[in-house]
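Asks: what's the 3D shape of this:
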Amino acid sequence: MLIRIVRMTFKPEKTEEFLEIFRNSKDRIRAFEGCNHVELLQDLHQPNVYSTYSLWDSEEHLNAYRGSELFGQVWPATKTLFAAKPEAWSYRQVQV
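Replies: Got it, this is the predicted structure:
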């Protein structure tokens, strides 16, 4: 299982536009092969900062999504709304 977190800082006046993009694409992302979960988080103190939290079967599944037509529509539209460069992390659970 791969955990992917992407932190995005938007121009404050563009947050509604981003939320519309997310609303229109979240179900299609969730339906993508290998995707088990996608949710949107908002920073508690910076309302124009959002993160996506997603769970994937593997890095290969995530990369297949990143190479898909859907990602090719969603990401370029989202990137135009940024106020800062996005940050992304990939994790796996550790059993201790």
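
Asks: from here on, contacts and neighbour counts on C-alpha atoms
Replies: Will do.

Asks: just the strands in this structure please.
Replies: For the chain, the strands defined by DSSP state E cover 2-9, 35-42, 49-56, 87-91.

Asks: what helices or strands is the third one leaning on?
Replies: When you say that, I think you mean strand 49-56. strand 2-9, strand 35-42 (3 or more C-alpha pairs under 8 Å, 6 or more residues apart in numbering; DSSP states H and E).

Asks: Before we compare anything, build this one as well:
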Amino acid sequence: MIKVVARNVAKENKLTEVIQLYKELVGLTRKEEGCIKYELYQDENDPTIITMIEEWESKKALDEHLKSEHFTRIVPKIKKFMTKQTDMNVYNKLI
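Replies: Predicted coordinates for the structure are as follows:
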């Protein structure tokens, strides 16, 4: 099992657009084979901090997701509204 934590910081005046794009991405991704969880969180103290927490059956499933039509179409649009590059960590389950 693979976990991904991807943290982004959105431009404050673009939060509505960012959340709309993420809604589309989440809806399509949850239908992908190998996707166990795909959830978007917003920081309690700083609403511009948006974090995606993902769970995948395998590295292969994650790799397929990163190449999917909806990911390659939507993520570049999201990136235009961010103030920093995505801080993404991929974890393998130990216990």
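
Asks: Could you look over the helices and strands packed on strand 49-56 of structure 1 and pick the most buried one?
Replies: strand 2-9 (a mean of 19; mean count of other C-alpha atoms under 10 Å).

Asks: Give me the mean distance between that one and structure 2.
Replies: With mean C-alpha distance after the TM-score superposition for structure 1, strand 2-9 of structure 1 departs from structure 2 by a mean of 0.4 Å once superposed.

Asks: quick check: angle from that strand to strand 87-91?
Replies: 170 degrees (axes from the mean of the first three to the mean of the last three C-alpha atoms, to 10 degrees).

Asks: If you count contacts, what does strand 2-9 of structure 1 end up packed against?
Replies: Packed against strand 2-9 of structure 1 by the contact rule (3+ C-alpha pairs under 8 Å, 6+ apart) you find strand 49-56, strand 87-91.

Asks: contacting residues for the residue nearest in space to the middle of structure 1?
Replies: Among the residues of structure 1, the one closest to the centroid is residue 52, at 4.0 Å (C-alpha atoms, centre = their mean). If you count contacts by C-alpha atoms under 8 Å, 6 or more residues apart in numbering, residue 52 of structure 1 has them with 4-7, 38-41.

Asks: Many thanks, have a good one.
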